[in-house]
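Undergrad: Dropping the sequence and predicted coords here.
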Amino acid sequence: MGAWGVGTFENDDALDWLGDLTDTDDSAAVRALLAQALASDCLDAPDATTALAAAETVLSMLDAATPALAWHEEFAAWLPRHAAVADAGLGAAAVAAIDRVLGEESELRELWEETDDADDWRAAVAALRSALVARLAASG
């Protein structure tokens, strides 16, 4: 699975995606990735992992105070240039993508269910979802 922790960016696929995002300097990639995750019949593990990364990115775009990405210098430079494109529609897509990752047709969920850390992973993903929903509600 290439993961060393339950956090969104504690795996190779998410970090690679984040690096590509900041290298290309294109916020449209976030929307495209979420749309791809929502359109997929069965969400494979790498796509689910990057969908969570995109959702965490959207949270940062909506609320720059999100600590999960504060350590990533390139993202810290990328964020001010792209935060303005985040809107309620992008936030709703991020929440829907998280729901897909947690759903029955998610290979990533199945892989985590086979580990001792399944409860911690579900809690981390649920916390991301809750933070997005709360941010969307606050922005109104």
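TA: Arrived safely. Bear in mind the structure is a predicted one, so any value in this text is a computation, not a measurement.

Undergrad: drop to CA atoms for contacts and neighbour counts, all remaining ones
TA: Fine.

Undergrad: buried sites along the longest helix seen in the chain?
TA: Using DSSP state H, we find that the single longest helix of the chain is helix 118-139. Neighbour-count burial for helix 118-139, counted by 16 or more other Cα atoms under 10 Å, picks out 118, 121-122, 125, 128-129, 131-133, 135-136.

Undergrad: so where do the helices sit in the protein?
TA: Using DSSP H, helices in the chain cover 12-24, 28-39, 45-62, 73-82, 88-102, 107-113, 118-139.

Undergrad: got CSV for those helices, with distance to residue 2 too?
TA: Formatted as CSV, the helices of the chain follow (distance: least, Cα to Cα, whole Å):
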stretch, distance to residue 2
helix 12-24, 6
helix 28-39, 19
helix 45-62, 9
helix 73-82, 22
helix 88-102, 17
helix 107-113, 11
helix 118-139, 14
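
Undergrad: Can you give me the neighbour number for residue 91?
TA: Look at residue 91: counted by other Cα atoms under 10 Å, it has 22 neighbours.

Undergrad: who touches it in this structure?
TA: The contact partners of residue 91, by Cα atoms under 8 Å, 6 or more residues apart in numbering, come to 55, 58-59, 62, 132, 136.

Undergrad: picking up where we left off before, show me what the longest helix of the chain is packed up against.
TA: Judged by 3 or more Cα pairs under 8 Å, 6 or more residues apart in numbering; DSSP states H and E, the packing partners of helix 118-139 are helix 45-62, helix 88-102.

Undergrad: hmm, try it at 7 Å
TA: Packed against helix 118-139 by the contact rule (3 or more Cα pairs under 7 Å, 6 or more residues apart in numbering; DSSP states H and E) you find helix 88-102.

Undergrad: take the one below as the second:
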Amino acid sequence: MGTWGIGPFENDMAADFADALDEAAEDEREALVRTTLIRTVQTQGYLESPEGAEAVAAAALVAAQCPGGEPISSSYGPDEALPIFASDLQQLAAEALDRVVAEASELADLWDEAFGGPKWRQTISRLRSVVAPEPEPQEDSLFDL
């Protein structure tokens, strides 16, 4: 797999995924993102690198539509407009990202051996915090005492 950076679309598999999204009919694009995330979450055993890279790209597309999400600025990302995704994709994206960084993941193994591994993990962590933000702690009020 050709990889030239830590970004979600800076590898051959993610760029091919973006091309597939561009070639899909507009009403089929969300289903393609959903299917990619579900396939990753449901993978038993070792998650292969290509599937992991596609899941990261799909999760980045979901994150781009969330508050605090960054737009996809890579020239290797999709060119065609994407629909507004259903909100349930956020949790699915978080689960897929968790699977990608799990112990039985080739993509995680490859990045752990690479110089940029810690930065890649930070990128994944940032994406995850956007799609599934931690709830704000509740402040005690005088009425709760």
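TA: That came through, no problem. These figures come from a predicted structure and were not determined experimentally.

Undergrad: Centre-most residue in structure 2?
TA: Closest to where the C-alpha atoms of structure 2 average out (Cα atoms, centre = their mean) is residue 59, at 2.3 Å.

Undergrad: which residue lines up with that residue in structure 1?
TA: Using TM-score structural alignment as the criterion, residue 59 of structure 2 maps onto residue 55 of structure 1.

Undergrad: mind checking how far residue 24 of structure 1 is from residue 62 of structure 1?
TA: As for residue 24 of structure 1, its distance to residue 62 of structure 1 is 20 Å (criterion: Cα to Cα, to the nearest Å).

Undergrad: wait, residue 18 of structure 1
TA: 17 Å.

Undergrad: what does residue 22 of structure 1 give?
TA: 17 Å.

Undergrad: Same drill for the two, tell me which one is more crowded.
TA: Taking other Cα under 10 Å, residue 22 of structure 1 and residue 62 do not tie; residue 62 has more neighbours (23 against 17).

Undergrad: Tell me the spatial nearest neighbour of the more buried one, not counting adjacent residues.
TA: residue 86 (6.0 Å; Cα to Cα, 6 or more residues apart in numbering).

Undergrad: For the one you found, the count of nearby residues, please.
TA: Burial of residue 86 of structure 1 is recorded as 19 neighbouring residues (other Cα under 10 Å).

Undergrad: and the residue lying farthest from the centre of structure 1, how far is that from residue 136 of structure 1?
TA: Most distant from the centre of structure 1: residue 116, at 22.2 Å, with distances by Cα atoms, centre = their mean. Separation of residue 116 of structure 1 from residue 136 of structure 1 (Cα to Cα) stands at 32 Å.

Undergrad: Next: residue 39 of structure 1.
TA: To residue 136 of structure 1, residue 39 of structure 1 is 22 Å away according to Cα to Cα.

Undergrad: Repeat that for residue 117 of structure 1.
TA: For residue 117 of structure 1, the distance to residue 136 of structure 1 equals 29 Å [Cα to Cα].

Undergrad: repeat for residue 37 of structure 1
TA: 20 Å.

Undergrad: now swap in residue 16 of structure 1 and tell me
TA: 27 Å.

Undergrad: Could you do residue 109 of structure 1 as well?
TA: 25 Å.

Undergrad: now swap in residue 6 of structure 1 and tell me
TA: 24 Å.

Undergrad: now swap in residue 47 of structure 1 and tell me
TA: Counting by Cα to Cα, the gap from residue 47 of structure 1 to residue 136 of structure 1 is 24 Å.

Undergrad: One more: residue 80 of structure 1?
TA: The gap separating residue 80 of structure 1 from residue 136 of structure 1 is 19 Å, by Cα to Cα.

Undergrad: got it, and residue 90 of structure 1?
TA: Applying Cα to Cα to residue 90 of structure 1 and residue 136 of structure 1 gives a distance of 10 Å.
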